[in-house]
Each structure stands twice: as structure tokens, then as C-alpha cells.
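Peer 1: have a look at this prediction, sequence included:
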Amino acid sequence: MKPCIQFMSILIHCCIYGVLIVSSSFSAEKNRVYETNRAYKTGDWITYGVNRFVRHIDIGEPYVYFATTGGITRINMFNHRWDFPWTKSNGLASDDILLVAKDKNSGYLWAVSDVGVSYQEPANERWFNLYYDEMNLQRDRITSFGIGENYQVFFVTAENRWFASSNTAINFSEIDAHFDDRFIEWHGDLAPSSGTLPYFFMDGGYLFNEHRRYIDDLDFRHWQITDWLRDGCNNLWIATWGLGIGVGDLNTYRMEMIPYGLWSEAVDAIAEDEDIFWCGGVQSGNEAEGATGWDEKSGWASYYEPHLIYGFDNAEITSIAADERFVLFGTSAGLTVFDKHKNHWRTYTVANRLANDQVHQVVMDHNDIWIATAGGVSRLGLEALTGDSLNFRTIQFPSLRLVNVYDLAVQENLLWLATEFGIYVYDKLLDSGGYYKGNEGPFDRPVYAVSVWQDEVWFGAEDGIYAIDSKTKQWLIPPAEKYVTKVGINRILASRSVVWVATNQGLLKYDRAGQRWIIFTQEDGLDDDRVYSLLLEGDYLYLGGPTGLTRFYWNAPYRID
């Protein structure tokens, strides 16, 4: 067993501290951000990602700061309430943070990431970045960062190269490796030992192992403790690799885990139920799979992992719908229903007469649930959710052929479907429908997204964005109609003053009053240009993407986009 343990120790060490390799082509990388976008105020863009993997802790009142793979998180050390995290949306060069350090003298916050060094000015909270290749680090990496008492900051690399800069700017230059560092507060490899861990009692089925430095859960998983730091209130803050952060009371020796952020990174679907946001997606590679129920006000998160929950069969979540009692997850292997009152999960598939196991969209109206799948649309009465069995009914298309339905929207008695063969309109009362035929609009070609606002119906097709007035049967003309190719339209969300379009190359906004289209990208505040899902809540727009959930204060009265 010893070789295995040694290998795992090396693997964990590599994951925690990272190995930075900078190629000669790095300087040509696109979308490089050097500072916070001055067109926006702090908080206009906020991204919540996966913050469970924590490398480092520092304290600068009133916050405890954590360097995570999803940005810098911060919690008030006095009331244990979370403030929003710092990420690329706020101007950081990267979300993958290795070290974080607060300069108590200047108030500046410093961060070492996988791509460079960043600092934040305390007055305006703007970030400024310097990239590794611009410091001629080549294939070297930063292992330690220090705060000096002589108005300087320092970092040391794996090759023992020493650099120094003013503590209020990024102007690093190489210095003698034998520099006297007795008055430097080090973070990283040169930091003094944090001492031994005491034993803590824990609730929730957790078991604290101070000798092996990990926490066990009820599923026999070991969560490695990566760092710990004592604050001035006699609390010990701990960081883990995968379980997030915890705080232990050194008077009672009881520890509480404080979950924050998402369980899984990609957010293909968002739904809101009272104060809870439900997020999930189809993850890439070996990313952890599961759903997150997140309370934005408190920051508290609840996680649901399919392989640990009977009845939650698949974590490839494509859509979510929720009301006061039920949460419905459309997945690549059926429809999963979560009864919050009974804490009961069940997944329904073609064996239960679902049209197809590949679910693309789930929509609730006043009486029914509509499920768009790769084999058509299924209908289910809301009252059936409280019964013992569900009786799905499939909408019959012409010629009884199977139709891939990517999206759907309800407009009074009409159901608008975005299908592989174009637009299909279904009358719920007459139980009949047909394909749109005409010279205008996306006729006889794939349509991937649809949204309804009053009499208007908006569509996203391969070659652009279209809209029709369902009462007058007239198609809207440019600029509302927009030809955009190869952007990959994922969702459309029409509202009173704005139409939002989620694409693989940014967020599109149609300003009805100004009759103009605007595009938002990483230069504005998106954490990634790929936008998969949309949810509008008043003045805020929530966007799901491959790196988490972003909140955009789109209707800020002090800004004109």
C-alpha cells in the first residue's frame, strides 16, 4: 500500500500547487485582460463557479480569503457570511488561483494564478494583471509570495529566482537570491509551518483526521486538508481539496463545513424556486457531476450527486424547471423528478412512455409539464406528480415520424417548438398542429431556440435570429431580424424591453427602444464567451456557461451599454 499512498500524495501535491508551463506562443493568446473594465462598477458582473478545491488561505479583516480553482472567495470572519467572489468577471487574469495575500499595510490584495500575478486596489476594487511571459519566466513557476515591511512585495520561483516590486504596482524585477527576508510575510513554500492540527468534532457524518490531514464523509471519501490558518477570534479556518472550507472553534473543538459555490462547473440549465437557484449541466472530461441548490442571499449551497442518490439516475442535466414543491431535471437519460417535501427522487424514461430519454427542455405551465426530447414532445399533467405513477402522452407529428425537438415555449393555448425540421406550432386545446410554411423566417431548416413575449415569438436558427407577431402573422424586419452565422445559438429569452440570446461567442442583447444589437464578451465581464442558459430576474440576468453561473446587472441606472 505504501507505493500507492506515495503516488497519491505526489498527485495531490501536483493538483494543489500546479505546474505552470508557458510556451513561446503564450504571448499571442487572445482575450488577455490587463485590468478591470472601467465601463462597469464592482458587482455589475459576478461569476459563481466551483470553489470546493482550495489551495491557500489568508486573513485581512474583515475577510478570510481563499485561493480556489474558481477564483478568490471571501467570507466575513465575524458573522461567517459570504461576499461575492473575485473572478475573471471582475478583472482577474484567471480563475485558477494558487496563492492569495492581503497586504495589511497598503490594503492591496494580491493573487498568484496559473497565468500571472494580479493585484487589487483597495479604493476602487479594480484588478491589474501581469502575465508570466511578460516577466520572462519561461517555464518557471511561482512557489512563494511575500509581503515586505519596506513597501515591497516579492515572489520566488521553483528555480529559486527572486523578484521584487513596489507594493502598489506590478513592476517586478529580479533581485539577488540571497536577499534578507527576515521581515517578509511569506505565503506558499517559504511560509512558516502552520503547526499541528488539533482534533475537531464534526456533525453531518464527517470525521476529522488530524494525523493524516483529511476529512472522511459518510461515503468513505477522503477530502485532503490543504491549508489552515488561525484568526483573531480563536477560530481555525481550514481549506480542503474538494470539500470546500470549514471553520473550527478552538474553545469547543467543534468544526463546521461551510459549502459555497457550485458542485459542477458547466451550467447548461438554471431554474429559480423562491430564493433557491438550481443549476446543473453536462460536464466535460472528468469534472464532478451533480446538481446544486444555491441560496444567493446566504451563499449556502446544497449538493446532489446522482451516484449517491437512489432515483437520480443521470447527472448530464440539460434543463431544469421548478415550483414550490418539485424540481424537474431533464437529462440525457430521462426526466428526474425531485419531491422536496418528501425528499424523494425518481427518474422516468421511455419505459414510462417518455418520448425519448434524451431530454432537451422542460417547461411548466399552469396545468401541464412539456418535455422536449430527441424523439418528440411528451405532455404530463401537473396533478400526476403527486400520484404514484406518471402517464406521459406524446404529441403526434405528421407522418408519425420521430422529431428532434430542441426547445419549446408556451403562448396561451399554443406551443411553439424549435425542431430539426423548422418551426412546429401545436394547439393544446385542439390537440393538433403543423409546421410553419412560408417564404419568410426559418422555413424547413433546424431551429434551436424559441422564446415568447406576449404576441411575439423569437427563434434562433442556424443562420440567424427571427421573430414573428403571432396575431398579425407578420415577421419582424431588421434590425430585430438578425443574420448571424456560426455563433451557435443556444437559448433565446424575450422580455418587455430586451431580447437576450445565448451563443457560443458571447451574449447578444436586442435593445427594443434603441432598435440595436449589442454583444457582451469576456472583455465586458463574461467569465467565458460561451453562454448556455439564461434566467431573467428583474434587473439581473443569470447566465450559465462552461465555467459557472454569472450574474449581470443589466439594468443598472448609472450605465448605458
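Peer 2: It's in.
Peer 1: C-alpha only now, for contacts and for neighbours.
Peer 2: OK.
Peer 1: now Asp444. Nearest residue, chain neighbours left out?
Peer 2: Gly422 (4.9 Å; Cα to Cα, 6 or more residues apart in numbering).
Peer 1: for that neighbour, give its distance to Tyr406.
Peer 2: For Gly422, the distance to Tyr406 equals 10 Å [Cα to Cα, to the nearest Å].
Peer 1: who's more crowded, these two?
Peer 2: Neighbour tally, Gly422 and Tyr406, criterion other Cα atoms under 10 Å: the higher count belongs to Tyr406, 24 against 21.
Peer 1: the more buried one sits in which helix or strand?
Peer 2: If you go by DSSP states H and E, Tyr406 is part of strand 405-411.
Peer 1: after that strand, which helix or strand is next?
Peer 2: strand 414-419.
Peer 1: what's the spacing between stretch 294-313 and its chain's center?
Peer 2: Distance, stretch centre to chain centre, for stretch 294-313: 14 Å (Cα atoms, centre = their mean, to the nearest Å).
Peer 1: what number of residues lie near Trp517?
Peer 2: Using other Cα under 10 Å, Trp517 has 16 neighbouring residues.
Peer 1: quick one: it from Ala449, how far?
Peer 2: As judged by Cα to Cα, Trp517 and Ala449 stand 18 Å apart.
Peer 1: repeat that for Ile519.
Peer 2: From Ile519 over to Ala449 the distance is 18 Å, taken as Cα to Cα.
Peer 1: what does Asp339 give?
Peer 2: Going from Asp339 to Ala449 by Cα to Cα gives 29 Å.
Peer 1: now Glu420
Peer 2: Taking Cα to Cα as the measure, Glu420 falls 11 Å from Ala449.
Peer 1: in addition, the following structure is provided for comparison:
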Amino acid sequence: MSYTNFRYVTSVAYDHKYIYFGTTGGILRLDRYRENWNTPFTTSDGMVDNHVRRLAYDPAKDELWADTYSGTAMYQPTFEEWYGGGVFPAGLVQGDKGKLNLTDLFMEFGYTYVSEGYILGPHLRRFDLTAHLEDNWQNLWVGTWGLGPGLIKLRSLDLILKRFGLFAKDVEAICLDGDDIWFGGEIDEDGRQGITRYDTRSEEWSYYEAPYRSGLPNAEVTAIAADEDFAWFGTQQGLIRYEKGGDSFTRFSTFSGLENDYVSCLETTPEGLWVGTIAGVNLLELKKGKPDSLSFRGLPKGDRFSNLHIYDIERDTGFVWIATELGIFRRLNVGGEWQSFIIPEGKLGGVVTAIETWGKEVWLASPRGILLFEPEGMTSNLYVPPGTWPERGIIRLAVNRDRVF
């Protein structure tokens, strides 16, 4: 299954179980009875294209049809399979793209429905309603261009936004934070940029859009880390701190003490937050329970790796490891001098783009392959994956007992 940007809705349909929203990123499925989301349909599930233009449902054959920019496809619920080809049954389209005959609707704070057929969002931004479909329970399901699906309860005249999926589809960083999962990445195709938070317990998606949130001037996220009180976001324009208790953002830059504003990696340790940049590393100290007592430790000049690209930082039970353009370095968690490791000649080269530890093993990624390094015996094995090497190389590694990802 795949998750992407589903905020641009083109069409709506329903059957006896689901409300379907066709979007530019695939098809969303909302359970009509529980009003919770099921997994979406995308090309990962067999669709011919994620950009859906129209949806239709055939009740006689129990078939869902999708008209996409790459052709027509039909979904058969009994076999849970997508089949390409066929003629799209335009006469079975249920949704309407016409103007709604509604004047006043109640919405969440910051959003206003305008009777001309659009929603006025924060900072007076306009989001058009693109499709709507009334079911037999006095619910009017709507699609918007930029805010995703919505539900209008015709009895109470409430318009409720039903957020689902990523704010931006190009994900650069993911962080597990208790019941939450944070996602961050590049500016999306529509020119908008934001951070996504998914609550695994409530199954709710939240978005934090830059630069419209105070303290969040940029959301081109390169790295994410979290501790008990804060979530940290490395961006191309500095380090961003999200205070969980206050729902607020604060930015730190070279004026705060960072070696460089382009943050490349983050790692939380008992000492504090290690911040890797494209021109050196910092250690951010924070006394527990005192959010304002934050300072960048003045590391000795030789410990800052000034003007050196820091690709990744990893902490295990004994050491802090740093992957750089000149190889790997480590030092004790409790402090001390950095130690450089020279990998056997020819196996790795200079640049190390990712590092992950598992027990006594240290796994490294470089343009030449993936290397297993065991510091105690100074042994190593180079693995070159078959097929085409990723153009950008490997930016992160994850390791368990059996596999390396």
C-alpha cells in the first residue's frame, strides 16, 4: 500500500460499504458506518494511474470504475482486484460537480465556507469545492481542491474536513514518537510545504503548513527526532523545535549557534540533541522541564567538524557515531576525543551517507555499496545490491536481527 498527497479531490462515489474519493494521488475509502478510513487504492494496488478524473459505481455488478489519465480501470470487491481496460460507464457517475445550494455552514476555527462554492482558509486562501454526493443518511460528501475530502451534515449544517494522507508526497524523514508518526520532506508539486503528524490511536492526520504557522518559516524537512517534550525538525533553513505541550514552533539558526542552517541529520542522546549540518556538528543541551534553558554547547573547534558534511549520526550503548564525507568517527557517549576509523582500502571510499548499529555491528552506506563493519575485530564485508543503484544513493539505514533496510 502507498500513502501520498490526497488533498486534491476530483470525484466522489459510494457503494453499500464505502464512500470513495477520487484524487490526484489515488482513491480514498471511508467506511460509511464507522466513519473511519480504510487503506487507499493506488498504483501499488494495481491501479493504472493515481490521478483519477472520474469515479463510477455499478450496483448491478458491484464494480467500482476509475477513469484516470492513463486509461480506465475496474475494481472487483469480491476478488479484491483491479483490472485495466474497458469502457468507463459515464452514465453511472454518482457525484455532482455543480454548485451547492447552501449558504451558511459551520466549520473549524480558521475556515469559512463561502456560498459561491469554496472555502476560505487561514491567510485568506481559497480552496474550491470540486465534487459532492449526498447519501441516504442526510450526509453530503464533498471534495475540495487542496484540503481533501469533507462531510457536510445537512441536519446541523456542519462542514467537517476529513484529512487523510501526507501533506507532501516526497518524504525525506520519518520519526516514531510514541503513538505519533511524523513525516517531513520536500516542497510538493503544488508549491506548498508542510509537516504531517499521524496519531496511530485516533487515526487522525494533522498538518503544519509553512510559512503559515508562527515559528515555522520553512518545512523542507531533512531529518526528524523526538523526545518527551519536543519534536525536532532539521530543515534547509535551520532547526525547528515543536513544543508538544504548547503546540508551538521555534526556529534556531546560525544566529543561535548552529554551524550551518542546512541541517542534515539529528540524533537524541542523554547529553542532548546532536545536530548534523552540511558544514559541521552541534550539541544542543536542554535541561529537563525547562524549555527555555536551551543552548548549543561550545564544542572544541576540532570536535565541530567545521566545513565537513555530516550525513548521519547514530548512538548505541557505548558510542556516538558520525558519518561524514571523510568516513566515520566515534567517541564515547560520556565524552572524550573522536576516533577516526579507516575502512580496509578499496571497500568503502571516503563518503559515508548513512550509519546504523546493531549490537556489535556497524552498518554503513556509501556510493560503493553497504558495508558491515565490526570495530572490535576490525573486520568488514561489502555488499553491492543487484540492479540499478539509487540515483541519490542511500540516505538512511534500518537494521534488525535478520535484515538491513
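Peer 2: That came through, no problem. All of these numbers come straight from a predicted model, not from anything done at the bench.
Peer 1: fetch the TM-score of the aligned pair.
Peer 2: Their TM-score after superposition, calculated using TM-score structural alignment, normalised by the length of the second structure, is reported as 0.91; 401 aligned residues with a Cα RMSD of 2.4 Å.
Peer 1: hmm, back to that, list residues touching both of Glu420 and Ala449 of the first structure?
Peer 2: Taking Cα atoms under 8 Å, 6 or more residues apart in numbering as the criterion, Glu420 of the first structure and Ala449 both touch Tyr406.
Peer 1: higher neighbour count, these two?
Peer 2: Taking neighbours as other Cα under 10 Å, Glu420 of the first structure and Ala449 compare with Ala449 leading, 26 against 18.
Peer 1: quick one: contacts of the strand holding Tyr406 of the first structure?
Peer 2: 360-361, 363, 365, 372-377, 415-420, 447-452, 454.
Peer 1: now do 6 Å
Peer 2: Residues from elsewhere that reach strand 405-411 of the first structure, judged by Cα atoms under 6 Å, 6 or more residues apart in numbering: 360-361, 372-374, 376, 415-419, 448-449, 451.
Peer 1: filter these down to the buried ones, ChimeraX style.
Peer 2: The ChimeraX selection below is limited to those of those classed as buried (16 or more other Cα atoms under 10 Å):
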select :360,361,372,373,374,376,415,416,417,418,419,448,449,451
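Peer 1: in the second structure, which residue range corresponds to the strand ranked longest in the first structure?
Peer 2: When the first structure is parsed with DSSP state E, its longest strand is strand 222-230. Aligned by TM-score structural alignment, strand 222-230 of the first structure falls on residues 126-134 of the second structure.
Peer 1: check the mean deviation of that stretch from the first structure.
Peer 2: Between stretch 126-134 of the second structure and the aligned residues of the first structure, the post-superposition mean distance stands at 0.8 Å (mean Cα distance after the TM-score superposition for the first structure).
Peer 1: just to revisit the earlier point, check which helices and strands the longest strand of the first structure sits against.
Peer 2: strand 214-216, strand 235-240 (3 or more Cα pairs under 6 Å, 6 or more residues apart in numbering; DSSP states H and E).
Peer 1: to Gly334 of the first structure, which of those strands lies closest?
Peer 2: strand 214-216 (32.4 Å; Cα to Cα).
Peer 1: who's in contact with Ala131 of the second structure?
Peer 2: Ala131 of the second structure sits next to Ser11, Asp96, Lys97, Val142, Gly143 when contact means Cα under 6 Å, 6+ apart.
Peer 1: gap between the third one and Asp158 of the second structure?
Peer 2: Here the criterion is Cα to Cα. By it, Lys97 of the second structure lies 20 Å from Asp158 of the second structure.
Peer 1: correct me if wrong, but Met15 of the first structure is in a helix.
Peer 2: Residue 15 of the first structure: Cys, not Met. Yes - if the criterion is DSSP: H, G, I helix; E, B strand; the rest coil, then Cys15 of the first structure is within a helix.
Peer 1: Tyr303 of the first structure against Glu289, yeah?
Peer 2: No - the pair formed by Tyr303 of the first structure and Glu289 falls short of the contact definition of Cα atoms under 6 Å, at 10.1 Å.
Peer 1: quick one, which of those two is more surrounded?
Peer 2: For the pair Tyr303 of the first structure and Glu289, the greater number of neighbours falls to Glu289 (23 against 18), based on other Cα under 10 Å.
Peer 1: now stretch 349-361 of the first structure: which residue numbers in the second structure?
Peer 2: So stretch 349-361 of the first structure sits over residues 253-265 in the second structure, by TM-score structural alignment.
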